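Trainee: Could you look at this predicted model? Sequence included:
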Amino acid sequence: MTINEIIAINMSRLREDKNLSFGQLAERSGVSKVMLSQIEKGEGNPTINTIWKVANGLGVDYSQLIVQPEAKVQVIRGDELPPQEDDGGVFQALCYFPATSSRRFDVFVVKIAPGGEHFSDGHSPKTQEYVLAQQGPLEAILDNETYYLKPGDAICFDCTKPHKFRNSSQEPIEFLDIIYYQ
């Protein structure tokens, strides 16, 4: 796929997402409707400055226009993911879907060994964490309060603050962990 095709796909998607006509985008960006139409058809050869103007008109980062679009269907094989380990292997996370410019969240499957715990200093500003217990009892410690989750239970919290996950059981536990970046 050429860079012009990538820009065309991204511009069309972003313009539709924002419900903007060519005329409205032309007003916001300072790029003519004719040029915008050519770019979106993949026929134009926009300069870097033109792409910047379009990005500003759409209210997005420049990179959102030039990054290769994700496949419509993504199949992730868990056994092919590199595990991220911490605390001597007691805590293991597999990142199935990392955040991108169009996907403002990470999706992890986390495992904690029996008797193990994992402490986090907190994540970047304006982030939230969504946790769904899947296997075994999970303890989430937030602001010195412990929340006990059994499989099927979920919790959501402001993860900018320090927090801890603990497995007090004799079996490994597993949970789905989604970190959302606002």
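Mentor: Looks like it came in fine. Residues are numbered from 1 along each chain as shown.

Trainee: From now on I want contacts and neighbour counts done on CA atoms only, so please keep to that.
Mentor: Noted.

Trainee: ok, which stretches of this structure are strands?
Mentor: Assigned by DSSP state E, the strands in the chain fall at 84-86, 91-97, 105-112, 117-120, 127-135, 138-142, 145-149, 154-158, 163-166, 173-181.

Trainee: Presented hereafter is structure B, for comparison with structure A:
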Amino acid sequence: MQAIGERIKRLREQQGLSQRALAEASGISAAALSQLESGQTSPSVATLEKLADGLGIAVAAFFLEPGEDQDIELFELDDRPSVDLSHGGRFVPLTALRQPTGFEPMLVHLEPGGSFDENQYGIKSPQVFVWMRKGSARLEFDGREYDLHETHSVYYDARKPHNWRNVSDQPTELLMVRSR
């Protein structure tokens, strides 16, 4: 918890923002931000999204070590930090470049029965592209259901109600690329 809090504080200070200014820009309370920065609490995915929006950075920047090269990023997937989701899954940011880009790729893992509702986490990406890397999952989109299997892909307007659900008995991996 302490490491992510220290990174939030460092990124805030690099932009010359007070806790109150970042809290207002992010839509969270200054008290909650203070607790995050001091390591007293752990941020949810929704909170990381709000803070990233307030700072104008990708969520993955919270996982970047100080001094890492910001012009190019090479990594091993197994070395990437991940964020646990509340409903049987986790996501792995696939970039950590601090400069805002037009997209943010991530790997989403869903255990059997697991789900990922981007709306639940406060994600405001207008467009999403998903490629099924492994397994299968159901996309519940705007009142309809679509079953996707390995190597299938889909592009959708994420401002409409949607949810990903692993309805199989095997783990699923989705490569998700969201617009920012």
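Mentor: Received, thanks. Because the structure is predicted, anything quoted here is derived from the model rather than measured.

Trainee: TM-score, when you put one on top of the other?
Mentor: TM-score for the superposed chains, counting by TM-score structural alignment, normalised by the length of the second structure: 0.55, backed by 112 aligned residues with a C-alpha RMSD of 2.4 Å.

Trainee: rewinding a little: would you list the strands of the first structure in CSV and tack on mean neighbour count and distance to Leu14 of the first structure?
Mentor: Written out in CSV, the entries for those read as follows (neighbours: other C-alpha atoms under 10 Å; distance: least, C-alpha to C-alpha, whole Å):
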stretch, mean neighbour count, distance to Leu14 of the first structure
strand 84-86, 14, 33
strand 91-97, 19, 21
strand 105-112, 20, 18
strand 117-120, 15, 35
strand 127-135, 19, 23
strand 138-142, 20, 37
strand 145-149, 14, 39
strand 154-158, 15, 29
strand 163-166, 20, 36
strand 173-181, 21, 19
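
Trainee: looking at the ones you listed, which is closest to Val75 of the first structure?
Mentor: strand 91-97 (9.5 Å; C-alpha to C-alpha).

Trainee: what's the mean deviation for the closest one versus the second structure?
Mentor: Plainly put, strand 91-97 of the first structure ends up 0.7 Å away from its match in the second structure on average once the two are laid over each other (mean C-alpha distance after the TM-score superposition for the first structure).

Trainee: Run through who's touching that strand.
Mentor: 76, 78, 81-86, 105-113, 116-118 (C-alpha atoms under 8 Å, 6 or more residues apart in numbering).

Trainee: swap the cut-off to 7 Å and go again
Mentor: 76, 81-86, 106-113, 118 (C-alpha atoms under 7 Å, 6 or more residues apart in numbering).

Trainee: again with stretch 124-143 of the second structure
Mentor: Stretch 124-143 of the second structure is contacted by residues 145-168, 170-180 when judged by C-alpha under 7 Å, 6+ apart.

Trainee: What is the nearest of the contacts of strand 91-97 of the first structure to Leu65 of the first structure?
Mentor: Within the contacts of strand 91-97 of the first structure, distances to Leu65 of the first structure taken as C-alpha to C-alpha reach their minimum at Asp106, with 21.2 Å.

Trainee: Now check the second structure for the residue matching the closest one.
Mentor: Asp106 of the first structure maps onto Glu104 in the second structure, with residues paired by TM-score structural alignment.

Trainee: can you tell me which helix in the first structure is longest?
Mentor: In the first structure, assigned by DSSP state H, the helix with the most residues is helix 3-17.

Trainee: Relative to the second structure, which residues correspond to that one?
Mentor: Under the alignment (TM-score structural alignment), helix 3-17 of the first structure falls on nothing in the second structure.

Trainee: What helices and strands are in contact with that helix?
Mentor: Secondary-structure packing of helix 3-17 of the first structure (3 or more C-alpha pairs under 7 Å, 6 or more residues apart in numbering; DSSP states H and E): helix 33-40, helix 63-66.

Trainee: CSV please, covering the ones you listed and showing distance to Trp52 of the first structure and mean neighbour count.
Mentor: Rendered in CSV, the data for these read as follows (distance: least, C-alpha to C-alpha, whole Å; neighbours: other C-alpha atoms under 10 Å):
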stretch, distance to Trp52 of the first structure, mean neighbour count
helix 33-40, 13, 18
helix 63-66, 9, 19
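
Trainee: now the ones you listed as JSON lines including distance to Val54 of the first structure?
Mentor: As requested, those are arranged in JSON lines below (distance: least, C-alpha to C-alpha, whole Å):
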{"stretch": "helix 33-40", "distance to Val54 of the first structure": "8"}
{"stretch": "helix 63-66", "distance to Val54 of the first structure": "9"}
